[in-house]
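A.B. asks: missing the sequence, but the structure's below:
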């Protein structure tokens, strides 16, 4: 399928989308910790807007279960429960298998170049690990995978579950260190083989496999045995 796979990155975002993306990034990188309050007035001043687009952005994020409004407190960042994490990963496993079957975009030379660059970044992390750079490489990998998805509804759900899961990677990375970088290297080696062979379906199945591995690490290091 021929599709403009980078349109989402090149088209200008609305003010609400820009604010939403930045708040989500801060949650994913744990710049905003569970329990931190999102203050509309401060965010409005930071972005140079009225409170309305800030409120709209926070409302969108609330649907992901990452923030909630508490009486007498305001809007605060919340950690996903073990059950919610399980539900998110169950969904991610199902979505990954659809990447190569629901209107996939053609793999380009730019995609292959991006994959090789990400592999080099992951290899560097395995020798000099930094949890923040680990999350950044994961984010860029996710953006590459999303660019191969031609079905807009599937892409939307893929991004949604990514944001719900991302902060858990940072927490696992802090605990496991270079071990998670080695796992990322293995994932990117598989992804690069699929890209070189123009096999989008294989990309989806590789993602499904490594999402499963990632969830096992989360259960081992973050969740109680009965979760």
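C.D. replies: Great, that's in hand. Remember, it's a predicted structure, so these values are computed and weren't measured experimentally.
A.B. asks: from now on I want contacts and neighbour counts done on CA atoms only, so please keep to that.
C.D. replies: OK.
A.B. asks: center of the chain - which residue?
C.D. replies: residue 162 (3.4 Å; C-alpha atoms, centre = their mean).
A.B. asks: ok, that one - contacts?
C.D. replies: Counting by C-alpha atoms under 8 Å, 6 or more residues apart in numbering, residue 162 touches 92, 142.
A.B. asks: how far away is it from residue 141?
C.D. replies: From residue 162 over to residue 141 the distance is 11 Å, taken as C-alpha to C-alpha, to the nearest Å.
A.B. asks: isn't there a strand covering the residue nearest to the centre of the chain?
C.D. replies: No - Residue 162: not assigned to a strand; according to DSSP: H, G, I helix; E, B strand; the rest coil it is helix.
A.B. asks: comparison target below:
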């Protein structure tokens, strides 16, 4: 599959986005090796943009280069996941205070569409669709953040957290869809009123709920998904 930009040229950003998507959906599970040559052939590019994309993903903590192995997908330890959620909780409080931008009609249309899709998901649950809707929601939240540095931190912490969501959704089932409907309903009210501070407040509450689910459904498993050995 070739991923191309609007100009028709394959981009590092597009390749990066697709690899991250595969990691979040466990299409590339922990331990999976990312082979530059194979990816370059798949995307129809030289190895240089693939290498650049993987380099960016390393900064997110989702892959790591290991001697004698190459670049592999890694999981975060319990401690690291805790740090990610602590950071996300703090970042959420800044959304409404650090250069928030004005809400547009397009933003209102996007949140309304997401809410409708979440209602449909609640009636017919699918874990993959749940993660896709969360991804679209977080892109909307990022677009509402006016401060570019805060936006960068928000996206980085989001991707690190998103690596756990598919498995949580698979284990928790429809209950996560119900929570998403509630979250989107509250966000729609805030966005319709142009209240970015309220958007941040809703996100902070929901991030806390999400972390509790991670601990409930993943940390309680006999297999330690976030073992320090895997992270190291």
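C.D. replies: Cool, got the structure. Everything numeric here is computed off the predicted structure, so don't read it as measured data.
A.B. asks: re earlier: the residue nearest to the centre of structure 1 -> structure 2?
C.D. replies: Residue correspondence to structure 2 (TM-score structural alignment): residue 162 of structure 1 is matched to residue 158.
A.B. asks: what's the answer for residue 134 of structure 1, then?
C.D. replies: By TM-score structural alignment, residue 134 of structure 1 lines up with residue 130.
A.B. asks: now residue 145 of structure 1
C.D. replies: Counting by TM-score structural alignment, the partner of residue 145 of structure 1 is residue 141.
A.B. asks: once aligned to structure 1, how far is the longest helix along structure 2 on average?
C.D. replies: If you go by DSSP state H, structure 2 has its longest helix at helix 196-217. Comparison of helix 196-217 of structure 2 with structure 1 after fitting gives an average deviation of 0.5 Å (mean C-alpha distance after the TM-score superposition for structure 1).
A.B. asks: which bit of structure 1 covers that helix?
C.D. replies: Against structure 1, helix 196-217 of structure 2 falls on residues 200-221 (TM-score structural alignment).
A.B. asks: check stretch 14-32 of structure 2 too.
C.D. replies: With TM-score structural alignment as the criterion, stretch 14-32 of structure 2 aligns to 18-36.
A.B. asks: can you check stretch 106-117 of structure 2 too?
C.D. replies: So stretch 106-117 of structure 2 sits over residues 110-121 in structure 1, by TM-score structural alignment.
A.B. asks: contacts for the matching stretch next, please.
C.D. replies: Contacts with stretch 110-121 of structure 1, where a contact means C-alpha under 8 Å, 6+ apart, come from 137, 140-141, 144, 185, 188-189, 191-192, 195-196.
A.B. asks: quick one: the helices in structure 2, in order.
C.D. replies: Under DSSP H, structure 2 gives helices at 12-24, 36-43, 47-59, 78-94, 105-123, 127-144, 148-162, 165-172, 174-192, 196-217, 228-231.
A.B. asks: could these be laid out in a markdown table, adding distance to residue 66 of structure 2?
C.D. replies: Converted to a markdown table, these look like this (distance: least, C-alpha to C-alpha, whole Å):
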| stretch | distance to residue 66 of structure 2 |
| --- | --- |
| helix 12-24 | 18 |
| helix 36-43 | 14 |
| helix 47-59 | 12 |
| helix 78-94 | 19 |
| helix 105-123 | 39 |
| helix 127-144 | 29 |
| helix 148-162 | 20 |
| helix 165-172 | 25 |
| helix 174-192 | 35 |
| helix 196-217 | 27 |
| helix 228-231 | 12 |
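A.B. asks: got the contact list for residue 15 of structure 2?
C.D. replies: 3, 43, 49-50, 53.
A.B. asks: let's see if you can find the most crowded of those.
C.D. replies: residue 50 (26 neighbours; other C-alpha atoms under 10 Å).
A.B. asks: that one maps to what in structure 1?
C.D. replies: Here residue 50 of structure 2 is matched to residue 54 in structure 1, going by TM-score structural alignment.
A.B. asks: what about that match, distance to residue 43 of structure 1?
C.D. replies: 7 Å.
A.B. asks: over to residue 131 of structure 1?
C.D. replies: Distance from residue 131 of structure 1 to residue 43 of structure 1, by C-alpha to C-alpha: 26 Å.
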